[in-house]
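Participant: Sharing a model prediction with you, sequence too.
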Amino acid sequence: MPTMDAADLAAFLASDFPQVSDDYVIDGPPDMGLRVRLKPAERHLRPGGTVSGPTMFALADVSVYLAILAEIGPQALAVTTSASFDFMRKPAAGADLICECRLLKLGRVLAVGDCLIRSEGDEAPVARASLTYSIPPSR
């Protein structure tokens, strides 16, 4: 049973990461995974008008982070320890990016998540990511 729902996660992001919280919309209810949406703005684009790699990486990273917090509660100091990212195709111009994230492992110390990023309305993934997080010890 998730500890934090989509509204809780959005409030946490707004309070602890206000500099980026407006970039992300949590679309799906947490259940050992999450769906997060990014509506690309001009600042997310690279020359040529496509969404930049760092923007897609950030979407995957935030998605796994929020999926973990949905399960364990607001642990601001959970951190990425490992990441693998595959860029597969150019995102559709002007389309929102949707990150489907699922947790593969949620342990006491480490969590592993897998993400597929798609352009809205297109089933073909634009990127795939696998991330590992370190979870701070409970006090």
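Facilitator: Happy to help now that I have it. Residues are numbered from 1 along each chain as shown.

Participant: make it CA atoms for all contacts and neighbour counts henceforth
Facilitator: Noted.

Participant: in stretch 108-117, what's buried?
Facilitator: Under the neighbour-count criterion of 16 or more other CA atoms under 10 Å, stretch 108-117 has 110-117 buried.

Participant: Just those: which are in helices?
Facilitator: Using DSSP state H, no member of these falls in helices.

Participant: put this beside the first:
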Amino acid sequence: MTIRMDRAELTAFLRAEFPQVADDFEVTGVTAEGAALHMKVGERNLRPGGTVSGPAMFALADVAFYLALLSRIGPQALAVTTNCSIDFMRKPGAAPMRAEARLLKLGRTLAVGDVLLFSEGVPAPVARASLTYAIPPAR
């Protein structure tokens, strides 16, 4: 697949379109398969017991897949999540997290992929998300 937005362009897009969360995420890579992100974890991301909350992990998975998709289709802010399922496999610690997003199918109107989530210091994934995105029609 052709990469239409690189790491710097995705970072600039995130800052312009989603300034409210842009500082929470860092695009660490864009490849032919997808994209990788890093998420800072602070007190607001934790649930009782000192673990990263499900909603925080959902946000990381969703943003990672969104940016992986945009890296292929270009800056289309209106691409939206139509489905997401997450399997929480291990308890993440109160540490930064990494996402590895992979596009499995890119069609004209839908994109399907998965995201593995890792907690810093834990070699195995702590969660796996499966996502489908709707792609807006070309104008």
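Facilitator: That came in fine, so what should we check first? Bear in mind that the values here come from a model prediction, so they are computed numbers and not experimental data.

Participant: coming back round to it: kindly present the buried residues of stretch 108-117 of the first structure as TSV, with separate columns for distance to Glu100 of the first structure.
Facilitator: Below are those laid out as TSV (distance: CA to CA, whole Å):
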residue	distance to Glu100 of the first structure
Leu110	20
Ala111	16
Val112	14
Gly113	10
Asp114	8
Cys115	6
Leu116	5
Ile117	6
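
Participant: Return the closest of the residues you listed with respect to Arg46 of the first structure.
Facilitator: For these, the residue nearest Arg46 of the first structure by CA to CA is Ile117; the value is 17.5 Å.

Participant: can you pull the contacts of the closest one?
Facilitator: Going by CA atoms under 8 Å, 6 or more residues apart in numbering, Ile117 of the first structure touches 56, 60, 97-100, 125-128.

Participant: Okay, and which of those residues map to strands?
Facilitator: Counted as lying in strands by DSSP state E, out of the contacts of Ile117 of the first structure, are 97-100, 125-128.

Participant: Give me the helices and strands touching the helix or strand hosting Ala10 of the first structure, please.
Facilitator: Applying DSSP states H and E as the criterion places Ala10 of the first structure in helix 6-16. Judged by 3 or more CA pairs under 8 Å, 6 or more residues apart in numbering; DSSP states H and E, helix 6-16 of the first structure is in contact with strand 24-26, helix 53-72.

Participant: Which stretch among these is buried most, on average?
Facilitator: Here the criterion is mean neighbour count by mean count of other CA atoms under 10 Å, and of these the winner is helix 53-72, at a mean of 23.
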